[in-house]
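Novice: Can you look at this prediction? I've put the sequence above it.
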Amino acid sequence: MTSTLTALLFLGEFLHTGETEFGKILSKPIIWVKPNFMIPKGMPVLIWCQGTPEAIEYQLHLEGHLYAQQSPKQLERRNTVMFRIPKMTLLTAGQYRCFYRIKELWSKPSDPLDLVVTGMYDTPTLSVHPGNKVISGKNVTFSCRLDTATNKFFLLKEGRSSHPQHRYGNIQVEFPIGPVTTAHRGTYRCFGSYNNHAWSFPSKPVKLLVTETNTISFSPYFTSLSSAEPWDTYLLATEAEFQQAPAFWDHTAHNILQIGLAFLVLMALMCLLVDYWLCRKRIQEQANRASPQECRRRFRTQRTPGQMTKRCAGHS
């Protein structure tokens, strides 16, 4: 009885230890890509896979088939490896997963990583209706058109490109959005595609600006933005300032020009007055200096001293 109990306890401890190690080995690795999951045709891309420090080998699978494998090279980073794709093409676009191995056991697969090759077809055009400046609570519709017939369109917002919207269509599709909030503000692009991993060139960007409804009438730029992110608040305030700036600066420039012209006229008048005053002063001083000299000259030429004395006395 005692030996049986001991054997059962030993078996339970062994199974518990095995489950712990087995669970650790089967934990899935983390996979990510740089610089982006959308890669222009012919450009390189880096795929990273992170497992555990005990891993001795990593494998990268594309659409369920082995694409590449390698072992960690740096002791300080044995839990991470990098797979490099030299050129992105139709053959290298698709869904990737990675695995790592400890001894003879392989981990669970990582979450799927979908890589898209862009620049395969013509460039679509993107527009937004009723316009790219709307009030919060309104509805807008993005329209994406590609003259080259396709079967699927994608709409992406910069900063959230890992979660694109998609619609099926041949030439043109519409993406209704609304009621919009300040969270919908941003820059949008659209793509056309024949499958999920081969897209067209990106459309030209379309920027959507959403303002709050409680905007003060005499100053549209003072808007309630308590729910917006600080950077979004800065972008909205800056854009509103630039929208109001042309009229403001035209009025200000006109006033400054008038003040400047009045100042120049005043300075010119002051210069004329000063010049006139200095001229009068010089003439008066010359006249004062000329009187005694004239008296002395006449004194020398006059025959009658008494007459000269009288005239000089008269001048004095």
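Specialist: That came in fine, so what should we check first? Model, not experiment: these values are computed from the prediction.
Novice: alpha carbons only for contacts and neighbour counts from here, please
Specialist: OK.
Novice: isn't L113 right up against C98?
Specialist: No: using CA atoms under 8 Å, L113 makes no contact with C98, being 9.2 Å away.
Novice: Now list whatever residues contact both of these two.
Specialist: I31 (CA atoms under 8 Å, 6 or more residues apart in numbering).
Novice: what about the strands in the stretch 201-316 of the chain?
Specialist: 206-211 (DSSP state E, counting those that start in this stretch).
Novice: then this one, side by side with the first:
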Amino acid sequence: MGGSTRTPTLTALLCLGLCWGLWDEAQMGTLPKPSIWADPSHIVTKGSRVTIWCQVSLQADGYYLYKEKVSESLETLETSWDSSNKAGFSIKSMSSHNVGRYRCAYQSGESRSQLSDDLTLVMTGQHEAPSLSANPGPVVALGGNVSLSCSSLWPRGSFHLLKEPGANVPQHLEWTFHRERGQGFLQVGPMNTSHAGTYRCYVSPESYPYLWSQPSDPLHLQVTGIYEKPSLSTQPGASVSWGENVTLQCCSELWFDTFHLSKEGSLTPPQVLRLQDTAKPHQVNFTLSPVTSDFEGTYRCYSSHSNNPYLLSQPSDPLDLLVSGSNSQDYTVENLIRLGISALILMVLGVLLFQARHRQSRPQYAAGTSTRKREDGQ
């Protein structure tokens, strides 16, 4: 915000019950409406600073900021004049009192402008974060479909889905209910390159629509089928003995600097390696060590460019990795565990049995002694 402070020309008006009446009166102006936006965003983290900007295409003598149904005066806002025909109203520390709908207007000479469009200021970090997942998974073929699910403990409210970066207007998910949990679904598809990216979701309770939760963990949605497929091979072979090492080699005829290895049915994210050498062949080695039965399955690899990691190639042909001797090894480990548990149980039972017998013998000995004393007394 450049320029000097000119508080008298920048007015933040308090709108209570007469708010809509004030807005309607301002709309009677003949000058074109200004534009309004928030910097850095209209979605503000609790405690952060945000500036509401009002800009016009001509010279203005004064600016006005209106807020719908506020509970306290807006005079606490910092106001500043900018030489490029815009004025800023700054909130030092975002709180629940600052959320809501804003509009601005300006004055030039004796004429008042129309009101700007609405700016909805929301605050995040007020509630516990929901969870975000993709079904059947976050890696989707070009032209395919995926369902994004946002889940929260709040039984009623609204879900807000944001794509990062550049999604200024949140998408709202359709509400569904699952017992006591709220869950929203959004069907995305047919998939194209614009759908790829990082997503987060928020939830806001029904009675406080402008107070959003903390963001969910990021969901990275990747689109495959953009480039030609790489090849996937294994060294020393596709059948590996339990406990040995195996290398999966992903190779591409075209130059790519990033390669991804995924296992079908696995919930863990794909392994990612960056290419270290630009010379041919363009390939990376994924090492699995030591091999156990958990590594057995079907693998595929993809290639991509690091400057756009969400757009992947077609998948390689599947590679089936077999782990020989895995069953016997697994059974041996399981049997050792069972034997150990059985031995521990027997030891505990032995100790308990010994203690029980010891307790029973002590009263009998005392009774015998007492009897002998009475006999001796006689």
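Specialist: Received the coordinates, thanks. What you are looking at is a predicted structure, and each value in this text was computed from that prediction instead of being measured.
Novice: quick one: TM-score?
Specialist: After superposition, the two chains reach a TM-score (TM-score structural alignment, normalised by the length of the first structure) of 0.59; 217 aligned residues with a CA RMSD of 3.4 Å.
Novice: circling back to that earlier point, looking at L113 and C98 of the first structure, which is more packed in?
Specialist: Neighbour count, other CA atoms under 10 Å: between L113 of the first structure and C98, C98 has more, with 30 against 17.
Novice: For the stretch 201-350 of the second structure, which segments are assigned as strands?
Specialist: 219-224, 231-235, 239-241, 246-252, 258-263, 271-274, 282-288, 297-304, 319-324.
Novice: which strands and helices sit next to the last one?
Specialist: Based on contacts counted as 3 or more CA pairs under 8 Å, 6 or more residues apart in numbering; DSSP states H and E, the elements that strand 319-324 of the second structure packs against are strand 239-241, strand 297-304.
Novice: against the first structure, where does it fall?
Specialist: Strand 319-324 of the second structure lines up with nothing in the first structure when matched by TM-score structural alignment.
Novice: how many degrees apart are that strand and strand 297-304 in direction?
Specialist: Per axes from the mean of the first three to the mean of the last three CA atoms, to 10 degrees, the angle that strand 319-324 of the second structure makes with strand 297-304 is 140 degrees.
Novice: cool, and the first one?
Specialist: With the same axes, to 10 degrees as the criterion, the two stretches strand 219-224 of the second structure and strand 297-304 enclose an angle of 80 degrees.
Novice: just the helices and strands packed on strand 319-324 of the second structure: most buried one?
Specialist: strand 297-304 (a mean of 24; mean count of other CA atoms under 10 Å).
Novice: what stretch of the first structure lies opposite that one in the alignment?
Specialist: So strand 297-304 of the second structure is aligned with nothing, judged by TM-score structural alignment.
Novice: distance between that strand and the chain's centre?
Specialist: Computed by CA atoms, centre = their mean, to the nearest Å, the chain-centroid distance of strand 297-304 of the second structure equals 24 Å.
Novice: Please identify the most buried of the strands of the stretch 201-350 of the second structure.
Specialist: By mean count of other CA under 10 Å, these have strand 297-304 as the most buried, with a mean of 24.
Novice: For that strand, name the packing helices and strands.
Specialist: Counting by 3+ CA pairs under 8 Å, 6+ apart, strand 297-304 of the second structure packs on strand 231-235, strand 246-252, strand 258-263, strand 319-324.
Novice: just the helices in the first structure please.
Specialist: In the first structure, the segments counted as helices under DSSP state H are 2-26, 230-301, 305-315.
Novice: Ok, which of those comes nearest H166 of the first structure?
Specialist: helix 230-301 (25.6 Å; CA to CA).
Novice: quick one, the closest one and strand 206-211 angle?
Specialist: 90 degrees.
Novice: Export the helices and strands packed on strand 297-304 of the second structure to TSV and append columns for distance to G100 of the second structure.
Specialist: Below are these laid out as TSV (distance: least, CA to CA, whole Å):
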stretch	distance to G100 of the second structure
strand 231-235	54
strand 246-252	52
strand 258-263	44
strand 319-324	55
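Novice: between those strands, which one is nearest to H178 of the second structure?
Specialist: The nearest among these, by CA to CA, is strand 258-263 at 30.3 Å.
Novice: From the chain's centre, how far out is that closest one? Work that out for me.
Specialist: With CA atoms, centre = their mean, you get 22 Å for strand 258-263 of the second structure.
Novice: could you give the angle of it to strand 246-252?
Specialist: 130 degrees.
Novice: helices or strands up against strand 258-263 of the second structure?
Specialist: strand 271-274, strand 297-304.
Novice: contacting residues around the nearest residue to V323 of the second structure once chain neighbours are set aside?
Specialist: Excluding its sequence neighbours, the residue lying closest to V323 of the second structure (CA to CA, 6 or more residues apart in numbering) is V240, at 5.0 Å. For V240 of the second structure, the contact set (CA under 8 Å, 6+ apart) comprises V246, V291, L321, L322, V323, S324.
Novice: and stretch 158-170 of the first structure, which residues are buried?
Specialist: H166, G169, N170 (16 or more other CA atoms under 10 Å).
Novice: can you list the residues you listed in CSV and add distance to A237 of the first structure?
Specialist: Listed next are those as CSV, based on distance: CA to CA, whole Å:
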residue, distance to A237 of the first structure
H166, 32
G169, 38
N170, 40
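Novice: Closest to D275 of the first structure out of those residues?
Specialist: H166 (80.8 Å).
Novice: What's the match for L162 of the second structure in the first structure?
Specialist: Checking TM-score structural alignment: L162 of the second structure goes with L156.
Novice: The closest residue to S162 of the first structure other than its chain neighbours: what's it in contact with?
Specialist: Distance criterion CA to CA, 6+ apart; nearest residue to S162 of the first structure, sequence neighbours excluded, is F37 at 7.5 Å. F37 of the first structure is in contact with D114, L115, V116, S162, counting by CA under 8 Å, 6+ apart.
Novice: Narrow those to those that are buried.
Specialist: Using 16+ other CA under 10 Å, the buried members of those are D114, L115, V116.
Novice: so how far is stretch 238-247 of the first structure off the chain centroid?
Specialist: Counting by CA atoms, centre = their mean, stretch 238-247 of the first structure comes out at 18 Å from the chain centroid.
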